[in-house]
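Undergrad: next comes the sequence, and after it the predicted model I'd like to discuss.
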Amino acid sequence: MNDIGPGPESAKKTLRRSLAAVRGELTADDVREAAAALAARALGLPELAHARTVAAYVSVGSEPGTLALLDALHARGVRVLLPALMPDNDLDWGAYTGPDSLVRVQHGGRMALFEPAGERLGPEAVLGADAVLLPGLAVDTRGMRLGRGGGSYDRVLARLERAGARPALVVLLYGTEVVERVPEEPHDLPVHAVVTPSGIRRFH
């Protein structure tokens, strides 16, 4: 009997654990310096330079930092949408108007998230975005993204696909998180670009 090895779901879990462990070793200074470099790189992306509406997220813990980028986009006059996690793991959206527009929300036993404090615009609000910044743990040379495993952004991507919306899909990562290959499942979709502190890589 042939051993066909672990399925993509199991392989994803293993890879997530190892990548999260590396992130866990980063210092606050590491995260802060990377966030500044990421913002500078991302602001040069034509997809963000010409965007009127960007769906993004607030980084937590040792994730590649997004707040500097959110503030810079808002200062440019870009409409920035941020997610609010719903009980079924789907995402609602609200507008970001600066650090004071965020509220810390504890979701059960999981990590607390920073979410928009204002009006909820509904899950469909993401359909109006010109670019969507996706959280992730890795992306491979084909543009396949390894998410955090909650499935929230799989729903967002499926919603965009169903509606025929074609925003630019961009992942913010540390340089070591661009890998040769991530395990994929049938529902996984490639992204258009990855931004790291040292540069930008595009996928076709």
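TA: Sure, I can see it.
Undergrad: CA only for contacts and neighbour counts going forward, please
TA: Noted.
Undergrad: show me where this protein has its strands.
TA: For the chain, applying DSSP state E gives strands covering 53-55, 79-85, 91-96, 102-105, 113-116, 131-134, 138-140, 145-146, 168-172, 178-179, 193-196, 199-202.
Undergrad: and the fifth one, what other elements does it pack with?
TA: Using 3 or more CA pairs under 8 Å, 6 or more residues apart in numbering; DSSP states H and E as the contact definition, the elements that strand 113-116 packs against are strand 79-85, strand 91-96, strand 102-105.
Undergrad: turn the ones you listed into TSV, including distance to Leu69 and mean neighbour count.
TA: Formatted as TSV, the helices and strands packed on strand 113-116 follow (distance: least, CA to CA, whole Å; neighbours: other CA atoms under 10 Å):
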stretch	distance to Leu69	mean neighbour count
strand 79-85	10	23
strand 91-96	12	23
strand 102-105	15	15
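Undergrad: which of these sits closest to Val132?
TA: For Val132, the closest of these is strand 79-85, at 9.2 Å, according to CA to CA.
Undergrad: just checking, what packs against that closest one?
TA: strand 53-55, helix 67-75, strand 91-96, strand 113-116.
Undergrad: go again using 6 Å as the cut-off
TA: Judged by 3 or more CA pairs under 6 Å, 6 or more residues apart in numbering; DSSP states H and E, strand 79-85 is in contact with strand 53-55, strand 91-96.
Undergrad: which residues does it contact?
TA: Outside strand 79-85, the residues that touch it by CA atoms under 6 Å, 6 or more residues apart in numbering are Thr53, Val54, Ala55, Ala56, Tyr57, Leu91, Asp92, Trp93, Gly94, Ala95, Tyr96, Glu115.
Undergrad: among the residues you listed, which one sits closest to Gly122?
TA: Checking the contacts of strand 79-85 against Gly122 by CA to CA gives Asp92 as the nearest, at 5.0 Å.
Undergrad: compare the helices and strands packed on strand 79-85 and give me the one nearest Ala193.
TA: strand 53-55 (14.7 Å).
Undergrad: list the contacts of the closest one.
TA: Here strand 53-55 makes contact (CA under 6 Å, 6+ apart) with Val78, Arg79, Val80, Leu81, Leu82, Ala129, Asp130, Ala131, Val132.
Undergrad: put this beside the first:
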Amino acid sequence: MAVPSPTTTKSELRTEGLRRRRDFARSLDHPTRFSLEQALAGLVLPHLIGARVIAAYHPLQDEISPMPILAGLRQGQRAGFPWFADRDAIFLWREGPAREPSPWGVLQPAPESEALAPDVVLVPIVLADRRGVRIGHGKGHYDRALSHLRQSGHPVITIGLCWPDQLVDGPLPAEPWDARLDAVATPNEWVQCA
């Protein structure tokens, strides 16, 4: 995607990003999708070597899956997933697996699973730019959860995961409360964000 127009709203960009994600994902046959998600894991895993706790997400139908990354974690590394007490709560990360429906219908860990403070968070993307500005689904869940984690003094690295069509060249609009990504990864590119 080229540089967004300065007059394009975040809502319009979100709609465009969701369309791009849907169209790209649905154009893939199963073996190609599997191969691309394996390539993503190959790019991301070397950046997780020193992490103890890696937070991921249970992917929606068209989102690129972090599951091959989790399958490649080293012995002793732990995986967490978002856990919502209710629709208005700031989510926590709890140890996986994610098997129960959340208030949003996405799978999450059981409420008795251990709460984790991740060292690295793998973040789903609707759109992102090369500066680390991310547009998500518009509810602010990741912005609030990451802010809460960082305010507790816990250092965390954020890596956005997306299909190539979701990474834009030009700057996306950002609000002061938007949590910037430290890096963005697609199946064929690692972008270290400034």
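TA: Received the coordinates, thanks. Since this is a predicted model, take the numbers as computed values, not measurements.
Undergrad: turn the helices and strands packed on strand 113-116 of the first structure into TSV, including distance to Glu119 of the first structure.
TA: Below are those laid out as TSV (distance: least, CA to CA, whole Å):
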stretch	distance to Glu119 of the first structure
strand 79-85	11
strand 91-96	6
strand 102-105	12
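Undergrad: nearest to Pro8 of the first structure, out of those?
TA: Within these, the stretch nearest Pro8 of the first structure is strand 91-96; the backing value is 24.4 Å (CA to CA).
Undergrad: coming back round to it: distance to Lys13 of the first structure for the strands of the first structure - can I get that in JSON lines?
TA: Compiled in JSON lines, the strands of the first structure are given as follows (distance: least, CA to CA, whole Å):
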{"stretch": "strand 53-55", "distance to Lys13 of the first structure": "26"}
{"stretch": "strand 79-85", "distance to Lys13 of the first structure": "21"}
{"stretch": "strand 91-96", "distance to Lys13 of the first structure": "22"}
{"stretch": "strand 102-105", "distance to Lys13 of the first structure": "25"}
{"stretch": "strand 113-116", "distance to Lys13 of the first structure": "22"}
{"stretch": "strand 131-134", "distance to Lys13 of the first structure": "18"}
{"stretch": "strand 138-140", "distance to Lys13 of the first structure": "12"}
{"stretch": "strand 145-146", "distance to Lys13 of the first structure": "10"}
{"stretch": "strand 168-172", "distance to Lys13 of the first structure": "19"}
{"stretch": "strand 178-179", "distance to Lys13 of the first structure": "16"}
{"stretch": "strand 193-196", "distance to Lys13 of the first structure": "21"}
{"stretch": "strand 199-202", "distance to Lys13 of the first structure": "25"}
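Undergrad: between the ones you listed, which gets nearest to Glu185 of the first structure?
TA: So among those, strand 145-146 is nearest, using CA to CA, at 10.4 Å.
Undergrad: what about the closest one, how far off from the second structure?
TA: Strand 145-146 of the first structure, aligned to the second structure and superposed, deviates on average by 1.3 Å (mean CA distance after the TM-score superposition for the first structure).
Undergrad: would you check the span in the second structure matched by that strand?
TA: Per the alignment by TM-score structural alignment, strand 145-146 of the first structure matches residues 134-135 in the second structure.
Undergrad: circling back: what's the closest of the helices and strands packed on strand 113-116 of the first structure to Asp30 of the first structure?
TA: In terms of CA to CA, the element of these nearest to Asp30 of the first structure is strand 102-105, at 23.2 Å.
Undergrad: what lies in contact with that closest one?
TA: Ala112, Leu113, Phe114, Glu115, Pro116, Ala117.
Undergrad: and if you look at stretch 151-159 of the second structure?
TA: Defining contact as CA under 6 Å, 6+ apart, one finds that stretch 151-159 of the second structure is touched by Asp119, Val120, Val121, Leu122, Val123, Leu181, Asp182, Ala183, Val184.
Undergrad: so it corresponds to what in the first structure?
TA: Counting by TM-score structural alignment, stretch 151-159 of the second structure pairs with residues 162-170 of the first structure.
Undergrad: for that stretch, buried residues please.
TA: Judged by neighbour count using 16 or more other CA atoms under 10 Å, the buried positions of stretch 162-170 of the first structure are Pro167, Ala168, Leu169, Val170.
Undergrad: could you tell me the end-to-end distance of that stretch?
TA: With CA to CA, to the nearest Å as the measure, stretch 162-170 of the first structure spans 19 Å from end to end.
Undergrad: before we move on, what about stretch 59-73 of the second structure?
TA: End-to-end for stretch 59-73 of the second structure, by CA to CA: 18 Å.
Undergrad: then stretch 112-119 of the first structure?
TA: One end of stretch 112-119 of the first structure sits 20 Å from the other (CA to CA).
Undergrad: before we move on, the earlier item: from the contacts of strand 79-85 of the first structure, which is closest to Leu157 of the first structure?
TA: Once CA to CA is applied, the member of the contacts of strand 79-85 of the first structure that ends up nearest Leu157 of the first structure is Leu91, at 11.1 Å.
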